[in-house]
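*Asks:* coordinates for the following, if possible.
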Amino acid sequence: MSEKKSGIKKYAEDIEKSINSLKKIGYIPSDKFNQETPFRYPVAKMPKGEFIKLPRKGNINKKSYTENFFFKYLTNHFAKDFTVLNDSIVPPKTGMAYEPDFVLYDGNKGNTIFLNIEIDEPYEGFSRTSTHEINSNDLRDLFFQNRGWIVIRFAEIQIHQEPKECCLFIADVIKELKPDYIIPIELKTLTHPSIVEQWNKLKSNNWAKKKYRENYLGIKSFSFRGQKKIPQNVEQTDADIKLESLISEKIPQSHFAEIKKTVLGIKNSNRDRDQRISFDAKEHRYFIDGNPDTISVSELIGKFFQEFDEPYWSKIKAAQRGISPETLRKEWTEKAIDSSNKGTYLHEQIENFYQEKSYDSSLKEFCHFLSFKKKYPTLKPYLSEWRIFDEDLLIGGTVDMLYEKDDGSLIIFDWKRSLKVVDINGTIINSDYNYGLGKLNHIADNSYNKYCLQLNLYRHIIETKYNKKISSMNLLILHPDYESYFVVKVPKMQSEVDYIIETSLDWR
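*Replies:* So this is what the prediction gives:
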């Protein structure tokens, strides 16, 4: 019997024996490997909880380029003392399960240790979207840490160029926690892998342009890995339920704004689903079933476009104005905050209007909204500020307004207090200095196109997850610099939505 088969058999036996009992970590966590953000690979994060959430056998995702390669090294160097797996999932309280790249564990009583080992690529090869940038994995890692796991992360280039050195790092982490562990003799003469600085999205985008991954992997290009199969929710065991009750995680309560005039049947139809999504307004983060890996629709769309190179452009624009780049960047930040606050205030006035509360009628952009309502008095409100989500894609968003037609279909409206969508005459501003990534390379990088993609993803979510037909999508431009409102009809972009979905399923 091969080591891998025996490991799987042992894994099944361990889970069967432990399925309804809690396991505790069998060591004292060490602060030797602590780092501050941004990290320097390799990274080792210690558990924060003493009880371990056990994995299940199962495989959700397609394997990354180096995973099968490194699995052989892990098996060769650790299978004698540990069960080594590359086909495990760990379920959260509800929703989609996590899939560690690799699991190493020793489940012997009083000696229990579970390691989640991850390989971080700077960008996805086919779509060219950034991955594993600074802070992007923090909440995911915390999920494992709170449930008794050690999380170890390597940069892909380390795995590819120094696999044995990466194994030594793992061995040293284990040795620090379990002094009686004997490091394999073939690793003792090595050193840890060369340090790799954690990247941000801008660096990831630049690396993708230069084919950084392709160059160090020695390949010409990446092919599409095929659609990832969507996992089913994993049933919680008695031990899981007990463990989750012991974990205190800050997940905001669900929020659901509704219109008083909405009929009772409609309000009740989505109630159970609406309770599954929560929103942290301060951090602008969504949580589906408490899952910290949830991202917003706008964040997902942003992954398919290059990051704005603020250091580069601030130097150029500052020189043109005769000011310092630092002064200009401060101006940009203050302007962005001011625009965001004013946009939020406008949204609040419109929501107050529909909730029959007092509103600021002196606000010019809100008066534009009242003019819009006066021109279209027959629009029947369905829901406003509706939090929606797709649990398979792990994305969430908020639809500003839905109106209902006589046939039951819905009209989407999104309020935009922006000067970047149309000009003073209402003509669409479709600037084309940059374009999207991957198969979105025909989509110009501008506010209009990103808003169109946003509403098209809202349409997809509502039609597939809420069983409601969307008849049209619209942007309502409301800005005090304009003398009137502008309605911008949003085209259907099905092929682009399909590509975003296929790609995000692959790299999520």
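
*Asks:* drop to CA atoms for contacts and neighbour counts, all remaining ones
*Replies:* Fine.

*Asks:* residue nearest the middle of this structure, spatially speaking?
*Replies:* By Cα atoms, centre = their mean, the chain has its centre lying nearest to I295, at 3.9 Å.

*Asks:* number of residues surrounding the closest residue to that one other than its chain neighbours?
*Replies:* With sequence-adjacent residues excluded and distances taken as Cα to Cα, 6 or more residues apart in numbering, I295 is closest to I395, at 5.0 Å. For I395, the count of nearby residues is 23 (other Cα atoms under 10 Å).

*Asks:* just the strands in the stretch 201-350 of the chain please.
*Replies:* In the stretch 201-350 of the chain, the segments counted as strands under DSSP state E, counting those that start in this stretch are 277-280, 285-288, 295-296.

*Asks:* packing partners for the second one?
*Replies:* Strand 285-288 is packed against strand 277-280, strand 295-296, strand 395-404, with contacts defined by 3 or more Cα pairs under 8 Å, 6 or more residues apart in numbering; DSSP states H and E.

*Asks:* related to what we said a few turns ago, need the strands of the stretch 201-350 of the chain in a markdown table (columns: distance to I157).
*Replies:* Below are those laid out as a markdown table (distance: least, Cα to Cα, whole Å):
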| stretch | distance to I157 |
| --- | --- |
| strand 277-280 | 35 |
| strand 285-288 | 31 |
| strand 295-296 | 27 |
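
*Asks:* before we go on, could you also do this sequence so I can check it against the first one:
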Amino acid sequence: MDLKKLRKAHHPSGKIIYFDESHHVYYAEDNSNEKFISVTTFIGKFFPIFKFDEISFSYAMRSGLDVGKVRQAWIDKREKASELGNRVHEAVRIFLTNEKKSAIILNETEGRYFKQAKKAIKTMYYFGMELECSECILADLNWKIAGTTDLVFRFQNSLHILDWKSSGEIKTENKFQTALSPIEHLDDTNFAKYALQLNFYRFLIESSGYYPWAREIILRIIHLNENRFEFIDIPNMQREIRMMLKHKI
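*Replies:* Predicted coordinates for the structure are as follows:
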């Protein structure tokens, strides 16, 4: 196992939770064989699978394009976006933790995204918010579910859970497809998935007692592009989280 890719965090119970970045698995120190399901994977079970071959074929036929070229273009676009997000995330983490030895060299586009991320962070500091943790590993030992949120900030007695998003567009409506039961009242959109993700982090924090002093928990996306950043408020969806957990018992 690559120890550089093995991260750990203390759980309120006193146990240590490990996150193996190479294989994207979480586990507790006393049982490395019992893997936790990640928040992202759990949420994905409640949305239709994207039928890549079928949809790309249909698009190519309608557009008079080569199917193979369409599929490769989509793959390249997805991988490029993922690489951009990962590298900007890592640059922000290094910036916040002051790990100068781990500094990475960003290309021109990545640098512009990083500049906007730093502006967002400075804005939060300007309004008196204090950083609790960056890349925070959270877990519920009973449900065996874990995840990593990008930022947790504190302002007086309120806790702010935030995630960076560098996707081109955050869609809030889908007239053609919804999530699966029991949350089929939600549209199948990236906003719905992001909102559930942040609400799940809230659930993990509250169920495990990470910040018992918090009197209020606020969820936000920080949406980045090359020229600006935007804070997007996320609604309380603890009802949906409980429905999903009950459905999977």
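
*Asks:* after superposition, what is the TM-score?
*Replies:* With the length set by TM-score structural alignment, normalised by the length of structure 2, the two chains reach a TM-score of 0.85; 235 aligned residues with a Cα RMSD of 2.5 Å.

*Asks:* mind putting the helices and strands packed on strand 285-288 of structure 1 in TSV, distance to K9 of structure 1 included?
*Replies:* What follows is these, written out as TSV (distance: least, Cα to Cα, whole Å):
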stretch	distance to K9 of structure 1
strand 277-280	38
strand 295-296	36
strand 395-404	36
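
*Asks:* nearest to E118 of structure 1, of those strands?
*Replies:* E118 of structure 1 lies closest to strand 295-296 among those, at 20.1 Å (Cα to Cα).

*Asks:* quick check: F144 of structure 1 touching V151?
*Replies:* Yes: F144 of structure 1 is within contact range of V151, at 7.2 Å (criterion: Cα atoms under 8 Å).

*Asks:* which residue range of structure 2 does stretch 138-147 of structure 1 align onto?
*Replies:* Alignment of stretch 138-147 of structure 1 against structure 2: no match, by TM-score structural alignment.

*Asks:* same question, stretch 451-458 of structure 1
*Replies:* The aligned range for stretch 451-458 of structure 1 in structure 2 is 194-201, by TM-score structural alignment.

*Asks:* quick one: contacts of that stretch?
*Replies:* Stretch 194-201 of structure 2 is contacted by residues 39-40, 43, 138, 147-149, 161-163, 219-221, 234-238, 240-241 when judged by Cα atoms under 8 Å, 6 or more residues apart in numbering.

*Asks:* hang on, the earlier thing: and the gap between the residue nearest to I295 of structure 1 and E365 of structure 1?
*Replies:* 30 Å (Cα to Cα, to the nearest Å).

*Asks:* residues near S63 of structure 2, how many?
*Replies:* Using other Cα under 10 Å, S63 of structure 2 has 11 other residues around it.

*Asks:* just F95 of structure 2 next, same as before
*Replies:* Count around F95 of structure 2 with other Cα under 10 Å applied: 15.

*Asks:* make sure I have this right: it is in a strand.
*Replies:* No: per DSSP: H, G, I helix; E, B strand; the rest coil, F95 of structure 2 lies outside any strand segment and is helix.

*Asks:* what's the distance between it and H24 of structure 2?
*Replies:* F95 of structure 2 sits 23 Å away from H24 of structure 2, going by Cα to Cα.

*Asks:* residue in structure 1 matching G14 of structure 2?
*Replies:* Aligned partner of G14 of structure 2 by TM-score structural alignment: D272.

*Asks:* how about L131 of structure 2?
*Replies:* That one, L131 of structure 2, aligns with P381 by TM-score structural alignment.

*Asks:* which secondary structure element contains that match?
*Replies:* Per DSSP states H and E, P381 of structure 1 falls inside strand 380-390.

*Asks:* what's the angle between that strand and strand 395-404?
*Replies:* Counting by axes from the mean of the first three to the mean of the last three Cα atoms, to 10 degrees, strand 380-390 of structure 1 lies at 160 degrees to strand 395-404.

*Asks:* average distance between strand 380-390 of structure 1 and structure 2?
*Replies:* Once fitted to structure 2, strand 380-390 of structure 1 is off its aligned match by 0.8 Å on average (mean Cα distance after the TM-score superposition for structure 1).

*Asks:* for the counterpart of S339 of structure 1 in structure 2, give its distance to I55 of structure 2.
*Replies:* In structure 2, the residue matched to S339 of structure 1 (TM-score structural alignment) is A81. Distance, A81 of structure 2 to I55 of structure 2, by Cα to Cα: 20 Å.

*Asks:* next one: E226 of structure 2
*Replies:* Distance of E226 of structure 2 to I55 of structure 2, computed by Cα to Cα: 29 Å.

*Asks:* those two: which is more packed in?
*Replies:* Neighbours were counted for E226 of structure 2 and for I55 using other Cα under 10 Å; E226 has more, 16 against 12.

*Asks:* state the three-state secondary structure for that one.
*Replies:* Secondary structure, three-state DSSP: E226 of structure 2 is coil.

*Asks:* correct me if wrong: it contacts K119.
*Replies:* No: counting by Cα under 8 Å, E226 of structure 2 sits too far from K119 to count as a contact (11.9 Å).

*Asks:* hang on, the earlier thing: so which of the strands of the stretch 201-350 of structure 1 is the most surrounded?
*Replies:* Mean neighbour count (mean count of other Cα atoms under 10 Å) peaks for strand 285-288 among the strands of the stretch 201-350 of structure 1, with a mean of 26.

*Asks:* quick one: furthest residue from the center of structure 2?
*Replies:* Most distant from the centre of structure 2: G64, at 36.1 Å, with distances by Cα atoms, centre = their mean.

*Asks:* looking for the alignment partner of that residue in structure 1.
*Replies:* The alignment partner of G64 of structure 2 in structure 1, by TM-score structural alignment, is G322.

*Asks:* and that match, how close does it get to I316 of structure 1?
*Replies:* Per Cα to Cα, G322 of structure 1 is found 10 Å from I316 of structure 1.

*Asks:* do I412 of structure 1 as well
*Replies:* Separation of I412 of structure 1 from I316 of structure 1 (Cα to Cα) stands at 40 Å.

*Asks:* where exactly do the helices run in the stretch 101-250 of structure 1?
*Replies:* For the stretch 101-250 of structure 1, applying DSSP state H, counting those that start in this stretch gives helices covering 138-146, 156-161, 163-177, 201-210, 212-217, 238-246.
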